[in-house]
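> sequence and predicted structure are below.
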Amino acid sequence: MPCPICRKPTVQAYRPFCSKRCADVDLARWLNGAYAIPAVEEDDPDAEDAALPAPRDATS
């Protein structure tokens, strides 16, 4: 399996990378937000409850 950064053969000590440099490049990409896991935003159930009118007091 080649290094995912530079495509050179991997080195056991830095697997799946070929060197510390490529491992650091990958870490920097994660920290800078270059890599992102896609997510689907779900509706906030609390926000829906806030949009509804407050229940009326039975004594009114």
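Received, thanks.

> when you work out contacts or count neighbours from here on, use the C-alpha atoms and nothing else.
Noted.

> enumerate every residue touching residue 3.
The contact partners of residue 3, taken as C-alpha atoms under 8 Å, 6 or more residues apart in numbering, are 9-10, 16-18, 22.

> one more time with 7 Å
9-10, 16-18 (C-alpha atoms under 7 Å, 6 or more residues apart in numbering).

> second structure follows, compare the two:
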Amino acid sequence: MACPICNKAGVPQYRPFCSKRCADIDLGRWLRGAYVIPGQPLDDLASDGVPDGEGHEKNRDGGLDSRGKRP
């Protein structure tokens, strides 16, 4: 399998990459957000006001649960 960064032959130790350098380049791209799936941003989907499956709207501040907490 060819290295996805430089197209050299892959090395089993760094599979599918050919070296630590190419593996690090790929990791850097992930961390910078260079790899994205095209589509509507998740922020737009979460703020559309459509209730979730439990009958209450999702928490606007990004939390998982909009119900009050127990003392």
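Yep, that arrived. Since the model is a prediction, treat every value here as computed from it, not as a measurement.

> send over the TM-score of the superposed chains.
Between these two chains, after superposing, the TM-score reads 0.66 (TM-score structural alignment, normalised by the length of the first structure); 47 aligned residues with a C-alpha RMSD of 2.0 Å.

> now, which of the contacts of residue 3 of the first structure sits nearest residue 51 of the first structure?
residue 16 (49.8 Å; C-alpha to C-alpha).

> list the contacts for the closest one?
When the contact criterion is C-alpha under 7 Å, 6+ apart, the partners of residue 16 of the first structure are 3, 10.

> what do we get in the second structure for residue 51 of the first structure?
In the second structure, no residue is paired with residue 51 of the first structure, using TM-score structural alignment.

> please enumerate the helices of the first structure.
For the first structure, the helices defined by DSSP state H occupy 20-32, 45-51.

> comparing the ones you listed, which comes out most buried?
Mean neighbour count, computed with mean count of other C-alpha atoms under 10 Å, is highest for helix 20-32 among the helices of the first structure, reaching a mean of 13.
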